[in-house]
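A.B. asks: What shape does this take:
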Amino acid sequence: MTLDRVPLEVAKHPVGLDSAKNSLIQKLNLNSVNDVLKIGIWGIGGIGKTTAVKAVYNQIYGDFEAASFVINVRDTVAETTGLTKLQKKVLKDTSKYGDEVDSVDEGIFLFRERLRRKRVLLILDDVDAAIQLKALVGDWLAPGSRVIITSRDKHILNVAGISSECIHDMIGLDINESLHLFS
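C.D. replies: Got it, this is the predicted structure:
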């Protein structure tokens, strides 16, 4: 079964994006299919974490059996049924099923049942709590899967089990890039 996937809108003026995108793709080590790899991106709000991971997603999502980009995890979880809503989205994106998730535990069970044999690209944008990671990333990932997590809090990336060499510190534009964007 092939799932319909469309590229994400990245940025109207993507100044300075290529270096961040290329660095992240290199960290993903896409040639290795024997392991599950998680990478993290952290930095202040508005610095370009989401834009960078959208560009990465657009370049590599076709290399995976299934892919899901979950934007604004922090804001969505603030809703009463936020975690189950996010689980439904991941299941719908990766397996065309998701409507039957009524609890976080049920969502985790369905991840294991439906996705444990699929090579998945999962991007979680703006994670700010360990419970979000528990509900959305677990032992259900098949070898060759890749997870990218963005956060404003580097500690969350450590909680996710991401090694320091797999954490990308997002920095602002240099002076020339800033002038280019401004003009």
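
A.B. asks: all contacts plus neighbour counts: C-alpha atoms, from now on.
C.D. replies: OK.

A.B. asks: what about Asn176, neighbour count?
C.D. replies: Other residues within reach of Asn176, judged by other CA atoms under 10 Å, total 11.

A.B. asks: Could you check how far it is from Phe182?
C.D. replies: 10 Å (CA to CA, to the nearest Å).

A.B. asks: go on, Leu24?
C.D. replies: According to CA to CA, Leu24 stands 25 Å off from Phe182.

A.B. asks: higher neighbour count, those two?
C.D. replies: The residue with more neighbours, out of Leu24 and Phe182, is Leu24; 21 against 9, by other CA under 10 Å.

A.B. asks: Surely that one touches Val56?
C.D. replies: Yes - between Leu24 and Val56 there is a contact under CA atoms under 8 Å: 7.4 Å.

A.B. asks: So in this structure, which helix runs the longest?
C.D. replies: Ranked by residue count and defined by DSSP state H, the top helix of the chain is helix 82-95.

A.B. asks: Can you give me the buried ones in it?
C.D. replies: Going by neighbour count (16 or more other CA atoms under 10 Å), the buried part of helix 82-95 is 82-91, 93-95.

A.B. asks: List the residues that contact Leu17.
C.D. replies: Thr51, Ala52 (CA atoms under 8 Å, 6 or more residues apart in numbering).

A.B. asks: and the gap between it and Asp105?
C.D. replies: 38 Å.

A.B. asks: The residue nearest to Gln132 when sequence neighbours are not counted and Asp93, how far apart?
C.D. replies: Excluding the flanking residues, the one nearest Gln132 by CA to CA, 6 or more residues apart in numbering is Leu83, at 7.0 Å. Look at Leu83 and Asp93: by CA to CA, they are 15 Å apart.

A.B. asks: next up, for comparison:
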Amino acid sequence: MSDRRAATNLGNQPHGLMDQEQQARADEIFDETLARTGAKDPREFYRKRLRDMKTDNPDAYREAVAYYEEKLIPSIAESGDDPLMAWQEFGCRVAQLTVAGAPVEIDTTGQRHPYAPPTSSDRMVLHIPEGPKGRALVVGLPPELSPAQLATYDLLVGGRQKMRDEGAGSREDP
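C.D. replies: Model prediction:
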């Protein structure tokens, strides 16, 4: 995949260096899984992070693209790996390439748990940066955030320190 196209095409179109049939098959499997499970599609989070990474850290960007082409797509299209978990692992890799830290799971009560894939579908997965600076990065979201998860998202990802209005967690955008 060319560097120019990688950040904008994740999961959208076949790529130059990859087998187009393999890419199409992986996309089809993932789209079917999203439709069947109601899971949120994480690719937009990753696209944005890759666009930023391409400018800020080209070496990390190339490593992420290589992981996508050499591990992620073949694991879904050929190996039959769970596509949700494969994409989540890719998200963890991209987050780690963005900033040193560790992934954690947030349950529906807002309780933090060690990241232990496969992650339950009702848990939010965040990458928590090391040290006092930096916001958490989204790795995966459940189909609907609980009020406690939404509050955690607002604080750790959004930096928001005021409560949202009642019912705010049911919209598409956390």
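
A.B. asks: now what about the TM-score between them?
C.D. replies: Here the superposed chains carry a TM-score of 0.32, computed using TM-score structural alignment, normalised by the length of the second structure; 103 aligned residues with a CA RMSD of 5.8 Å.

A.B. asks: what about the residue nearest to Gln132 of the first structure, distance to Lys89 of the first structure?
C.D. replies: From Leu83 of the first structure to Lys89 of the first structure the distance is 10 Å (CA to CA).

A.B. asks: go on, Lys154 of the first structure?
C.D. replies: With distances taken as CA to CA, Lys154 of the first structure is found 25 Å from Lys89 of the first structure.

A.B. asks: just Gln26 of the first structure next, same as before
C.D. replies: 27 Å.

A.B. asks: One more: Ala20 of the first structure?
C.D. replies: Distance, Ala20 of the first structure to Lys89 of the first structure, by CA to CA: 27 Å.

A.B. asks: before we move on, what about Arg146 of the first structure?
C.D. replies: 17 Å.

A.B. asks: what does Ile39 of the first structure give?
C.D. replies: 21 Å.

A.B. asks: and if you look at Asn58 of the first structure?
C.D. replies: Asn58 of the first structure is 18 Å from Lys89 of the first structure, by CA to CA.

A.B. asks: same deal with Ala55 of the first structure?
C.D. replies: Distance from Ala55 of the first structure to Lys89 of the first structure, by CA to CA: 20 Å.

A.B. asks: Same check on Leu157 of the first structure?
C.D. replies: Taking CA to CA, one finds Leu157 of the first structure at 22 Å from Lys89 of the first structure.

A.B. asks: what does Ala130 of the first structure give?
C.D. replies: Distance of Ala130 of the first structure to Lys89 of the first structure, computed by CA to CA: 19 Å.

A.B. asks: now do Gln132 of the first structure
C.D. replies: 14 Å.

A.B. asks: ditto for Arg114 of the first structure
C.D. replies: 14 Å.

A.B. asks: Glu113 of the first structure: what secondary structure?
C.D. replies: For Glu113 of the first structure, the assignment made with DSSP: H, G, I helix; E, B strand; the rest coil gives helix.

A.B. asks: Neighbours of it, how many?
C.D. replies: Neighbours of Glu113 of the first structure under the rule other CA under 10 Å: 11.

A.B. asks: One more: Arg36 of the second structure?
C.D. replies: Arg36 of the second structure has 9 neighbouring residues, counting by other CA under 10 Å.

A.B. asks: again, but for Thr37 of the second structure
C.D. replies: Thr37 of the second structure has 11 neighbours, counted by other CA under 10 Å.

A.B. asks: Contact partners for it?
C.D. replies: Thr37 of the second structure touches nothing, counting by CA under 8 Å, 6+ apart.

A.B. asks: And the strands in the second structure?
C.D. replies: Secondary structure of the second structure (DSSP state E): strands at 101-106, 112-114, 124-129, 137-140.

A.B. asks: Perfect, I'm done here.
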